[in-house]
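A.B. asks: sequence plus predicted model, see below.
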Amino acid sequence: MSSLDDEKAIQLVQLQARVGANSDDDVLSGYFDDAIQAVLDFTGQSQPNKALLIAAKRLAVVYWNQQADEGETQRTEGGVSRTFEVTGIPSSIRSSLMPYRVAKTRSLR
């Protein structure tokens, strides 16, 4: 097992503890894998490092918390109105990923 696999396993265990899931919860593991891919896509990186795995863990918590709210953009219950961010990675996580984005060069034609 590589150190990257070790770090991913550590972050997954911490994620499970944070949301109170058991270690054989495939849904949470799937959210974590989805979050890692979203982070890699956003940054343009091919492999995650520790900082990207931590950001992916935070994003997986967002995915986990939005399970019952999937597809909703706004809800009002008991006089309390709630609006959901529906586009990709929340800005608080996106800002922590900005230093890891890979710049792409383009020609000036």
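C.D. replies: In hand now; what should we look at? Residues are numbered from 1 along each chain as shown.
A.B. asks: C-alpha only now, for contacts and for neighbours.
C.D. replies: Noted.
A.B. asks: in stretch 54-70, what's buried?
C.D. replies: The neighbour-count check on stretch 54-70 (16 or more other CA atoms under 10 Å) flags 54-61, 63-64 as buried.
A.B. asks: which residues touch that stretch?
C.D. replies: Residues outside stretch 54-70 that contact it (CA atoms under 8 Å, 6 or more residues apart in numbering): 11-12, 15, 19, 28, 31-32, 34-36, 38-39, 89-90, 93, 96-97.
A.B. asks: now with 6 Å, please.
C.D. replies: Contact with stretch 54-70 is made by 31-32, 35-36, as judged by CA atoms under 6 Å, 6 or more residues apart in numbering.
A.B. asks: okay, pairing it with this:
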Amino acid sequence: MEQLERLKIKLGISLEDVTQDELLNLYLEDSKDTMLELTHLKELPTSLNSSQIDLAIVYYNKQGIEGQTSHSEGGISRSFEEDIPKDIMKKIRSARRLPR
């Protein structure tokens, strides 16, 4: 199963629904670029495939509300991490290499 399919399943998007494929692929590319920059690697190891999807989900969920740190409405309060969530960052760090 490819990354796009895994991402769609985790987001609850039907595999037959292709209306968001371009956007989802952009988030997958962005998350891969971020992870490669943080790890100083040329290729993303398969051990980080799930972290790439998790980071793409973070990006997807922040669309339209980028930079928002808190929000309250109708008794519901929301706040968002500005950085990569700690659990994802921990996995990325485990693959990190020294820069060359």
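C.D. replies: Received the coordinates, thanks. Treat the numbers as computed from the prediction; the structure is a model and nothing was measured.
A.B. asks: in helices, which of the buried residues of stretch 54-70 of the first structure fall?
C.D. replies: If you go by DSSP state H, these have 54-61, 63-64 in helices.
A.B. asks: aligned to Thr76 of the first structure, what sits in the second structure?
C.D. replies: Per TM-score structural alignment, the equivalent position to Thr76 of the first structure in the second structure is Ser72.
A.B. asks: quick check: closest non-adjacent residue to that match.
C.D. replies: Excluding the flanking residues, the one nearest Ser72 of the second structure by CA to CA, 6 or more residues apart in numbering is Arg78, at 6.2 Å.
A.B. asks: looks like the one you found contacts His71 (just checking).
C.D. replies: Yes: using CA atoms under 6 Å, Arg78 of the second structure makes contact with His71 at a distance of 5.0 Å.
A.B. asks: tell me what the top helix by length along the second structure is packed against?
C.D. replies: Counting residues, the longest helix found in the second structure (DSSP H) is helix 21-39. If you count contacts as 3 or more CA pairs under 6 Å, 6 or more residues apart in numbering; DSSP states H and E, helix 21-39 of the second structure packs onto helix 49-61.
A.B. asks: so how far is stretch 95-104 of the first structure off the chain centroid?
C.D. replies: In terms of CA atoms, centre = their mean, to the nearest Å, the centre of stretch 95-104 of the first structure is found 15 Å from the chain centre.
A.B. asks: likewise stretch 15-25 of the first structure?
C.D. replies: So, by CA atoms, centre = their mean, the centroid of stretch 15-25 of the first structure is 15 Å from its chain's centroid.
A.B. asks: ok, back up a step: mind telling me what element the match of Thr76 of the first structure is part of?
C.D. replies: strand 71-73 (DSSP states H and E).
A.B. asks: the very next helix or strand once past that strand vs the first structure, average distance?
C.D. replies: Sequence order places strand 76-78 as the next helix or strand after strand 71-73 of the second structure, per DSSP H and E. After superposition onto the first structure, strand 76-78 of the second structure sits on average 2.1 Å from its aligned residues (mean CA distance after the TM-score superposition for the first structure).
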